[in-house]
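Student: the sequence and its predicted three-dimensional model are supplied below.
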Amino acid sequence: MSDTKVPQHPIGATLAPIDDSVMLTLERPLAATTPEVWFALTNRRVISGWAPYRPSRDLSEIGIVHLPEATTATALDDDDDNPESRGEVLTIVPGRMLSLAWGDDTLDFEVVPAETGTVLTLRHTFDDPDTASSYAAGWHLCLAALDGITQGIEVPAMTGEAAKLHGWDALNEQYEKLFARENHPR
């Protein structure tokens, strides 16, 4: 990982088959309060500091939203016609759960108050199990950035090519090993 003051999280995720898809689940304790985490999950300006996408609007209402990748978005651009940037807020339980369609994938964020802050659970459902470790490494960095931002830490860009500067390659390898052990325990 980089030498920034971004909070560090241990390697941890699960992968489960769901029909013709797989669900990657990451659960992270965050130091911030649940309202602070919720704001960071739904406010488009804050999202741009931690997420791999740049929404065209706040994610506080159900409906269509453009979600271009952070590496291709410019100044919160909302007219990207790339099919990968299609998005929709599917479900909202304010202060508790946010469900998004991002391209062909589904992202579910759940926040639960905890004694020391908030527990955030991210479930990412997608089709190609061969991309699981890549997604896990990317989300690992994104959730660390989210943790930092909600603590008031200035977080550097950690998505796209910048992710490699923050240990994405090593994380990808560690998640590959984790998922291989889950599928082939000794």
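Tutor: On my side now, so go ahead. Numbering: from 1, shown residues only.
Student: make it CA atoms for all contacts and neighbour counts henceforth
Tutor: Will do.
Student: now Asn43: how far from Thr150?
Tutor: With distances taken as C-alpha to C-alpha, to the nearest Å, Asn43 is found 12 Å from Thr150.
Student: neighbour count for these two, which is higher?
Tutor: Each of Asn43 and Thr150 has its neighbours counted (other C-alpha atoms under 10 Å); Thr150 has more, 20 against 15.
Student: can you give me the neighbour number for the closest residue to that one other than its chain neighbours?
Tutor: Distances taken as C-alpha to C-alpha, 6 or more residues apart in numbering put Ala32 closest to Thr150, at 5.8 Å, once the chain neighbours are dropped. The number of residues packed near Ala32 is 22, by other C-alpha under 10 Å.
Student: spell out the secondary structure type for Ala32.
Tutor: Secondary structure state of Ala32, per DSSP: H, G, I helix; E, B strand; the rest coil, is coil.
Student: the lengthiest helix in the chain packs against which elements?
Tutor: Looking across the chain with DSSP state H, the single longest helix is helix 132-150. Contacts defined by 3 or more C-alpha pairs under 8 Å, 6 or more residues apart in numbering; DSSP states H and E place helix 132-150 against strand 21-30, helix 34-42, helix 168-183.
Student: could the ones you listed be laid out in JSON lines, adding mean neighbour count?
Tutor: What follows is the helices and strands packed on helix 132-150, written out as JSON lines (neighbours: other C-alpha atoms under 10 Å):
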{"stretch": "strand 21-30", "mean neighbour count": "20"}
{"stretch": "helix 34-42", "mean neighbour count": "21"}
{"stretch": "helix 168-183", "mean neighbour count": "16"}
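Student: next up, a structure to set beside the first:
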Amino acid sequence: MSYDSSAVIESHVDAAPERVWFALTDAAALTAWYWPAAMQPRAFSEPVVGGRFGVEAGEMGFAGEYRELDPPRRLVQSWRWAGDDRDSRVTIELTPAGAGTALRIVHDQVDDETAEMYRAGWESCLTRLPAYLEVTPSAGSR
């Protein structure tokens, strides 16, 4: 099987890159927006190179390791979905865009079918991010 496919997702949110970075790297923030609250997600995050992160809800979940952190511009992490036998890689780039932030997510080192599933998953998750940022105005201003 070939693992040279990628899911590429581009999005925009009306929040500064620092706030988006916080939402992507803080455990409580991930718990609040990554999956629907009805799923009762739990998260952990140690945003340092070599630190671990993950989100789980019931039997679903993923975990990985932070490989590169350049706040609030770029984050690279290994990624393993629960039950998988190999890691993939996620690269997230945040670029100031007007009064908000452009996000570019590349989830690579996967096969074609997995790339499509991850693209749909990221797009679903990102639909909840703006609402989290709207109701959490101080996110990232610690």
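Tutor: In hand now; what should we look at? For clarity, every value in this text was computed on a predicted model and none was experimentally measured.
Student: how close does the counterpart of the residue nearest to Thr150 of structure 1 in structure 2 get to Glu116 of structure 2?
Tutor: Applying TM-score structural alignment, one finds that Ala32 of structure 1 aligns to Ala15 in structure 2. Taking C-alpha to C-alpha as the measure, Ala15 of structure 2 falls 27 Å from Glu116 of structure 2.
Student: same question, Ala27 of structure 2
Tutor: 26 Å.
Student: those two - which one has more neighbours?
Tutor: Taking neighbours as other C-alpha under 10 Å, Ala27 of structure 2 and Glu116 compare with Ala27 leading, 19 against 15.
Student: which position in structure 1 aligns with that one?
Tutor: In structure 1, the residue matched to Ala27 of structure 2 (TM-score structural alignment) is Arg44.
Student: what's the nearest residue to its match if we skip its chain neighbours?
Tutor: Going by C-alpha to C-alpha, 6+ apart, Arg44 of structure 1 has Asp58 as its nearest residue, at 4.7 Å.
Student: as CSV, the helices and strands packed on helix 132-150 of structure 1 with distance to Leu107 of structure 1 would be great.
Tutor: Shown next, in CSV, are those (distance: least, C-alpha to C-alpha, whole Å):
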stretch, distance to Leu107 of structure 1
strand 21-30, 10
helix 34-42, 12
helix 168-183, 19
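Student: closest to Pro129 of structure 1 out of the ones you listed?
Tutor: Comparison of those against Pro129 of structure 1 by C-alpha to C-alpha identifies strand 21-30 as nearest, at 6.2 Å.
Student: tell me how far Leu90 of structure 1 lies from Leu143 of structure 1.
Tutor: As judged by C-alpha to C-alpha, Leu90 of structure 1 and Leu143 of structure 1 stand 21 Å apart.
Student: more neighbours: which of those two?
Tutor: Relative neighbour count places Leu143 above the other of Leu90 of structure 1 and Leu143, with 24 against 17, counting by other C-alpha under 10 Å.
Student: quick one: contacts for whichever residue in structure 2 pairs up with that one?
Tutor: Matched by TM-score structural alignment, Leu143 of structure 1 corresponds to Leu126 in structure 2. Contacts of Leu126 of structure 2 were listed using C-alpha atoms under 8 Å, 6 or more residues apart in numbering, and they are 11, 34.
Student: Ala115 of structure 2 too?
Tutor: Applying C-alpha under 8 Å, 6+ apart, the residues contacting Ala115 of structure 2 are 5-7, 107-108.
Student: tell me which of those residues are still there in structure 1?
Tutor: Contacts from those that recur in structure 1, judged by both residues aligned by TM-score structural alignment, their matches' C-alpha atoms under 8 Å, are Ala7.
Student: farthest-separated two in the contacts of Ala115 of structure 2?
Tutor: Maximum pairwise distance among the contacts of Ala115 of structure 2 (C-alpha to C-alpha): 8.6 Å, between Ser5 and His107.
Student: that older thread, the longest helix of structure 1 vs structure 2, average distance?
Tutor: Mean deviation of helix 132-150 of structure 1 relative to structure 2 after superposition (mean C-alpha distance after the TM-score superposition for structure 1): 1.4 Å.
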